[in-house]
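1. Got a predicted structure plus its sequence, pasted below:
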Amino acid sequence: PAGAGTRLGHPADADPAVRRGLLAGAGLLASEQLGVAEWCLEATVRHTRERRQFNRPVGSFQALKHRMARLWLELVSARAAARNAADALATGAPDLAVAVAVAQAYVSGTAVRAAEECVQLHAGIAMTWEHPAHLYLKRAKSAQLALGSPGAHRAQLAELIPLPAP
């Protein structure tokens, strides 16, 4: 017969199941975004140690050191947020939605900034097919929007944590 099949669940259960699936996906995506950010920073540090200008490694210039140090600090915070979301997913923590919203709101922006810095500090080589930096930027940007923008996750966080308006 047409439309024959096995019902896997009640239709009323579909919405909560899809929400749980998207929540799990967003929490796991934060770990992938962290990996993108870590690769970008490591590649940038390695490149700035090897690339020379004025007979010095470009990584020895104070302005570049400061940019990479700022990025490293962001990455440490992103790691904490991503790990918290992964732990909340693994343990079924009651604040799972909060942990995932925080992770996506923060880690996705860090991944994009790390990839942008990677492309900029690698200079022209980063936009060639021979170097993967541009691919990491594309992945960071698409992942940032894949399961909700950072703004959407911040709005969700505002609903989850009832803070009074100023």
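-> The structure has been received and is ready for your questions. Because the structure is a prediction, the values reported are computed rather than measured.
2. going forward, measure contacts between C-alpha atoms and count neighbours the same way
-> Noted.
3. Enumerate the positions of stretch 67-87 that are buried.
-> For stretch 67-87, the neighbour count (16 or more other Cα atoms under 10 Å) marks 68, 71-72, 74-75, 78-79, 81-86 as buried.
4. another structure for you, compare them:
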Amino acid sequence: RGQARVELTAAAARVLGPLPDAAGVADRLAVALAAEQLGVMRAALDAIVAYAKARVAFGRYIGSYQGVKHKLADMHGKLEQAESIVRYAAWAADESPGELPEAAALAQAYVGRACFEVARDHLLLHGGIGYTWEHDAHLYYKRAKTDEVLLGPPREHRARLARLLEL
């Protein structure tokens, strides 16, 4: 993902319209990033469920082992909670701008960490193959970690949410 800062010092320019509300733009960016994180979670979970249905160890599909089933259930629970939060944040961005700051902070406080945990567990459940750079598990893992801290660590978003809720 390319990132850059462009500075136009002493460049001729003209104003094309009113400047956007900086807080509103940042909140919308947080919601958009949370939607991407939700996509990473869903892709990682779909991939590991398919793998658990196909991979055989000790004569049984690994998806039949209790430890794997529990981990997959935990991952699914995180995905469902994240989807509800992202849907609420997207609704707030479109329909209720007054609720957007809290919704955006909630989205980044929860979804960022949940995405990383799902991607981490996805990598671990793949076993040795998941640790190779060529495997998609590494792509999900790296994207999840980058997204988690792109707009600041989750603790900053939790602190902002607490301030907004006057806790």
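-> Looks like it came in fine. Since we're looking at a predicted model, the values are computed, not measured.
5. hmm, back to that, counting only helices, which of the buried residues of stretch 67-87 of structure 1 make the cut?
-> Among the buried residues of stretch 67-87 of structure 1, the members found in helices (DSSP state H) are 68, 71-72, 74-75, 78-79, 81-86.
6. Can I get those in TSV including distance to Leu8 of structure 1?
-> Shown next, in TSV, are those (distance: Cα to Cα, whole Å):
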residue	distance to Leu8 of structure 1
Met68	50
Leu71	46
Trp72	46
Glu74	43
Leu75	41
Ala78	38
Arg79	37
Ala81	34
Ala82	32
Arg83	32
Asn84	32
Ala85	29
Ala86	28
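7. Run through the strands of structure 2 in chain order.
-> Ranges of strands within structure 2 are 56-57, 60-61, based on DSSP state E.
8. Mean neighbour count, the ones you listed: which tops it?
-> Among those, strand 60-61 has the highest mean neighbour count (mean count of other Cα atoms under 10 Å), at a mean of 13.
9. how far is that one from where the chain is centred?
-> 31 Å (Cα atoms, centre = their mean, to the nearest Å).
10. what span of structure 1 lines up against that strand?
-> Aligned by TM-score structural alignment, strand 60-61 of structure 2 corresponds to residues 56-57 of structure 1.
11. Residues contacting the matching stretch, please?
-> With contact meaning Cα atoms under 8 Å, 6 or more residues apart in numbering, stretch 56-57 of structure 1 is reached by Thr48, Arg49, Glu50, Arg51.
12. Of those residues, keep whichever come out buried.
-> Of the contacts of stretch 56-57 of structure 1, these count as buried by 16+ other Cα under 10 Å: Thr48.
13. can you redo the contacts of stretch 56-57 of structure 1 as CSV with distance to Glu42 of structure 1?
-> Output for those, formatted as CSV (distance: Cα to Cα, whole Å):
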residue, distance to Glu42 of structure 1
Thr48, 10
Arg49, 11
Glu50, 13
Arg51, 14
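14. Between the contacts of stretch 56-57 of structure 1, which sits nearest Pro162 of structure 1?
-> For the contacts of stretch 56-57 of structure 1, the residue nearest Pro162 of structure 1 by Cα to Cα is Thr48; the value is 44.9 Å.
15. which residues sit in contact with that closest one?
-> If you count contacts by Cα under 8 Å, 6+ apart, Thr48 of structure 1 has them with Pro57, Val58, Gly59, Ser60, Leu121, His122.
16. can you give me the end-to-end distance of stretch 58-70 of structure 2?
-> End-to-end distance for stretch 58-70 of structure 2, by Cα to Cα, to the nearest Å: 19 Å.
17. Buried ones in that stretch, by neighbour count?
-> In stretch 58-70 of structure 2, counting by 16+ other Cα under 10 Å, buried: Ile62, Gly63.
18. and for stretch 24-32 of structure 1, what span of structure 2 is it aligned with?
-> Mapped onto structure 2 using TM-score structural alignment, stretch 24-32 of structure 1 spans residues 28-36.
19. which other residues reach the matching stretch?
-> 86, 89-90, 93, 100, 104-105, 107-108, 111-112, 147, 151.
20. 7 Å instead, please
-> Val86, Ala89, Ala90, Ala93, Ala104, Ala107, Gln108, Val111, Gly112 (Cα atoms under 7 Å, 6 or more residues apart in numbering).
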